[in-house]
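*Asks:* Quick one: sequence and predicted model below, then my questions.
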Amino acid sequence: MKIVIFGNGLIGSQVVEKVAAAGHDVVALGRSAGVDTTTGKGVAEAVAGADVVVDLTNSPSWQDDDVLEFFRSSTSHLLTAERAAGVGHHVILSIVGADRLTDSGYMRAKLAQEELVEAGPIPYSIVRSTQFFEFVAGIADAGTRGDVVHATPAHLQPIASRDVVERVSDIALGTPVNGTVEIAGPEALGIDQLVRRLFSSTGDRRSVQSDLGAGYFGAILDNVALVPTPGADAWIAPTTFDDWLDSRAPIG
């Protein structure tokens, strides 16, 4: 099976390794490969002969208008090229709760991407994931004022990137679901709690202030926005946050 992955970052680079180890012909393409999904440059050549395309691209700008235009143009070019090439499965990675956080321009853009895929000509699978453990540090940095991190106690149910890779790879190698699959970590925890656990592990000396008004991608959270949808039969990953922290390099 030939699989083409657009995006060779945290998830794409790991998916390549896993799928290649299973004996498949796979390549992950980043911007340095001379392919521009926003203009369509090189896309047709990249997907020629592919059985599966996995879209892990992300906008270089998170300004509301920019990110919406990115996902609309990128997705449209991919689907058009895939139709011409006879690709049989289009997989995207989206976000659990995107439809509940429409105050966020980024979430609106991901919904637009999903809608294009759903209405498009290619059998598809949409994988909605919760936030990755690896980005808790970035959430902390975004909420930092001086030496204090403002973080909401609203719940997040984050997941290890290696578990995301496991599920995305399995879905890419399987039959298109022509629908949405949700995946999440095993624990729903307050974002403030996650940041405190991270700092305890890394030795970060910033203090953490619980703040219900602390935003998330421009939206205010409650305890249900970023956890699996009731009745969605989400796939729950095995790795806990503490397990993931323990697997990282020790302080010093």
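*Replies:* Ah, there it is.

*Asks:* Please count neighbours and contacts with C-alpha atoms only from this point.
*Replies:* OK.

*Asks:* Show me what the lengthiest helix in the chain is packed against.
*Replies:* In the chain, taking DSSP state H as the definition, the longest helix is helix 64-85. Packing contacts for helix 64-85, counted by 3 or more Cα pairs under 8 Å, 6 or more residues apart in numbering; DSSP states H and E, involve helix 43-47, helix 105-119.

*Asks:* Presented hereafter is structure B, for comparison with structure A:
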Amino acid sequence: MRIAVAGGTGVVGRHVVDALDRAGHEVAVLTRGRGVDVATGDGLDAALDGVEAVVDTLNLMNLREKAVTEFFTTTSRHLLEAGRRAGVGHHVLLSIVGVDRAPGYGYYRAKLAQEAVVRSGDVPWSVVRATQFHEFPGQVLGAIPGPVGIVPRMRCRPVAAAEVGDYLAEVAAGPAMGWAPEIAGPREEQLVDMAHRLLRAQGRRRWVLPVDFPGTGRDFRGGAMLPDGEARCGVVTFDEWLADVTVP
């Protein structure tokens, strides 16, 4: 089966590519380096020739809602329109658990807009919502450089990106599901505590300032980003992942 992966060199996308390779699928990685620009649509028609499924793991780390919304909706439309022309039978989108329960956060509103584009498109679809990845505390700490790390108070169930990649590959190889079962990590954590543990493991001295993000503080503290009901459960804990990535 020929499957294309948008964002195939990213945190999750590279694991999707690895999982598809292991399963014996032919993988087309959609990158500018291979002549494909999903943001403009250039090269997509040729890249999707013969493709049966597309997995979209594209991401944009930007706090400006307008920019993120434009990126997500535009890239999704380009993938769906080119997919329709190429006869793609399954479009798989990676999204976020609880994205509809924290409406005060612009990034999540952008992901909801992207989901709406996919759901209204002409290609049969599956949306896989995942909890935060183990890499998330590092991404948060890296967003604002300096001696103080600003970290939101958040309950979460972090999941290994590799396990999400395996799941996305599995979903892509099957029929369109609409709303696929969510995927979450094995253990609930506090994001602030994860940030402290990450810094200790890296031997870095930095003050972590816990904050409530405007409009989302109550949602994040109250567990809005935790699975609501049954979810596929990963097995790798944050501490296990941390020990592995910080081995000298």
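*Replies:* Perfect, thanks for sending it. Keep in mind it's a predicted model, so treat the numbers as computed, not measured.

*Asks:* ok so, going back, show me which residues of the longest helix of the first structure are buried.
*Replies:* Buried residues in helix 64-85 of the first structure, counting neighbours by 16 or more other Cα atoms under 10 Å, are found at 67-72, 74-82, 85.

*Asks:* Which residue numbers in the second structure does that helix align to?
*Replies:* Alignment of helix 64-85 of the first structure against the second structure: residues 65-86, by TM-score structural alignment.

*Asks:* The matching stretch vs the first structure, average distance?
*Replies:* Following superposition, stretch 65-86 of the second structure is found to deviate from the first structure by 1.4 Å on average (mean Cα distance after the TM-score superposition for the first structure).

*Asks:* got the residue ranges for the strands in the first structure?
*Replies:* Assigned by DSSP state E, the first structure shows strands spanning 2-6, 25-29, 52-55, 89-95, 124-129, 144-145, 148-151, 155-156, 180-184, 189-190, 207-210, 215-216, 219-220, 235-236.

*Asks:* Just put those strands in a markdown table and tack on distance to Leu198 of the first structure and mean neighbour count.
*Replies:* Listed next are the strands of the first structure as a markdown table, based on distance: least, Cα to Cα, whole Å; neighbours: other Cα atoms under 10 Å:
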| stretch | distance to Leu198 of the first structure | mean neighbour count |
| --- | --- | --- |
| strand 2-6 | 31 | 22 |
| strand 25-29 | 31 | 20 |
| strand 52-55 | 30 | 24 |
| strand 89-95 | 22 | 23 |
| strand 124-129 | 21 | 25 |
| strand 144-145 | 14 | 14 |
| strand 148-151 | 12 | 23 |
| strand 155-156 | 14 | 24 |
| strand 180-184 | 19 | 23 |
| strand 189-190 | 12 | 18 |
| strand 207-210 | 11 | 17 |
| strand 215-216 | 18 | 17 |
| strand 219-220 | 22 | 16 |
| strand 235-236 | 21 | 16 |
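
*Asks:* between those strands, which gets nearest to Thr102 of the first structure?
*Replies:* With distances scored as Cα to Cα, the stretch of the strands of the first structure nearest to Thr102 of the first structure is strand 219-220 (7.8 Å).

*Asks:* How far does that closest one sit from its chain's centre?
*Replies:* The chain centre lies 18 Å from the centre of strand 219-220 of the first structure; the measure is Cα atoms, centre = their mean, to the nearest Å.

*Asks:* hmm, who's touching that strand?
*Replies:* When contacts are defined by Cα atoms under 8 Å, 6 or more residues apart in numbering, strand 219-220 of the first structure is touched by residues 101-104, 212-214.

*Asks:* Just give the nearest non-adjacent residue to the residue of the second structure positioned farthest from its centre, would you?
*Replies:* Here the second structure reaches farthest from its C-alpha mean at Arg205, the gap being 28.8 Å by Cα atoms, centre = their mean. Leaving aside its chain neighbours, Arg205 of the second structure sits nearest to Leu199 (6.9 Å; criterion: Cα to Cα, 6 or more residues apart in numbering).

*Asks:* ok, now Leu63 of the second structure?
*Replies:* Closest residue to Leu63 of the second structure apart from its sequence neighbours, by Cα to Cα, 6+ apart: Tyr107 at 6.9 Å.

*Asks:* The one you found: neighbour count?
*Replies:* A count of nearby residues for Tyr107 of the second structure, using other Cα atoms under 10 Å, gives 22.

*Asks:* ok, it touching Ala67?
*Replies:* No - judged on Cα atoms under 8 Å, Tyr107 of the second structure makes no contact with Ala67 at a distance of 9.6 Å.

*Asks:* tell me the contacts of Gly215 of the second structure?
*Replies:* Here Gly215 of the second structure is in contact with 103-105 (Cα under 8 Å, 6+ apart).

*Asks:* Can you redo those as TSV, where the extra columns are neighbour count?
*Replies:* Shown next, in TSV, are those (neighbours: other Cα atoms under 10 Å):
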residue	neighbour count
Pro103	16
Gly104	15
Tyr105	19
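
*Asks:* end-to-end on stretch 139-151 of the second structure?
*Replies:* End-to-end span of stretch 139-151 of the second structure (Cα to Cα, to the nearest Å): 10 Å.

*Asks:* ok now that stretch, how far from the chain's centre?
*Replies:* Its chain's average C-alpha position is 20 Å from that of stretch 139-151 of the second structure, according to Cα atoms, centre = their mean.

*Asks:* got it, and stretch 173-190 of the second structure?
*Replies:* The answer for stretch 173-190 of the second structure is 11 Å, by Cα atoms, centre = their mean.

*Asks:* which residues sit against it?
*Replies:* Residues from elsewhere that reach stretch 173-190 of the second structure (Cα under 8 Å, 6+ apart): 1, 53, 90-92, 97, 124-131, 153-160, 164, 226-227, 230-237.

*Asks:* Contacts only, for the nearest residue to Val36 of the second structure once chain neighbours are set aside.
*Replies:* Closest residue to Val36 of the second structure apart from its sequence neighbours, by Cα to Cα, 6+ apart: Gly43 at 4.5 Å. By Cα under 8 Å, 6+ apart, the contact list for Gly43 of the second structure reads 35-37.

*Asks:* Asp65 of the first structure now?
*Replies:* With contacts defined as Cα under 8 Å, 6+ apart, Asp65 of the first structure is in contact with Gly105.

*Asks:* From Arg108 of the first structure, how far out is it?
*Replies:* Counting by Cα to Cα, the gap from Asp65 of the first structure to Arg108 of the first structure is 10 Å.
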